[in-house]
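A.B. asks: what follows is a predicted structure for the sequence shown.
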Amino acid sequence: MGRKKIQITRIMDERNRQVTFTKRKFGLMKKAYELSVL
């Protein structure tokens, strides 16, 4: 049983888009740091 397919759309609200980007960037940086420690 897989995940439900979601529609990928551009976030029109500038502020909301910025917040989402910042959260994702932080998560990616955390993962990159974890990989660099190995």
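C.D. replies: Done, it's in.
A.B. asks: when you work out contacts or count neighbours from here on, use the C-alpha atoms and nothing else.
C.D. replies: Noted.
A.B. asks: any idea how far residue 38 lies from residue 32?
C.D. replies: Residue 38 sits 10 Å away from residue 32, going by Cα to Cα, to the nearest Å.
A.B. asks: put this next to the first one:
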Amino acid sequence: MKFDVWSFGSKITIYSLGSFFRNSSVLAIILSLFLTP
């Protein structure tokens, strides 16, 4: 039971980290487009 919960939590953590890095990269591209003169 604990192992299943641990693997489930790690999957959620990896997924949230991946989505966060994807969103941050998109935000960085948008910011670079706005900040370039």
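C.D. replies: Done, it's in. Model, not experiment: these values are computed from the prediction.
A.B. asks: re the thing from before, which of residue 38 and residue 32 of structure 1 has more neighbours?
C.D. replies: Under the criterion of other Cα atoms under 10 Å, the comparison of residue 38 of structure 1 against residue 32 puts residue 32 first, with 11 against 5.
A.B. asks: what's the match for that one in structure 2?
C.D. replies: Using TM-score structural alignment, the equivalent of residue 32 of structure 1 in structure 2 is residue 27.
A.B. asks: against residue 14 of structure 2, how distant is the residue nearest to the spatial centre of structure 2?
C.D. replies: For structure 2, residue 20 is the residue whose C-alpha lies nearest the centre (Cα atoms, centre = their mean; 2.2 Å). Relative to residue 14 of structure 2, residue 20 of structure 2 is positioned 10 Å away (Cα to Cα).
A.B. asks: again, but for residue 21 of structure 2
C.D. replies: Counting by Cα to Cα, the gap from residue 21 of structure 2 to residue 14 of structure 2 is 11 Å.
A.B. asks: quick one on the thing from earlier: the match of residue 32 of structure 1: helix or strand, and which one exactly?
C.D. replies: When elements are assigned from DSSP states H and E, residue 27 of structure 2 belongs to helix 2-35.
A.B. asks: so what's the residue count around residue 21 of structure 2?
C.D. replies: 12.
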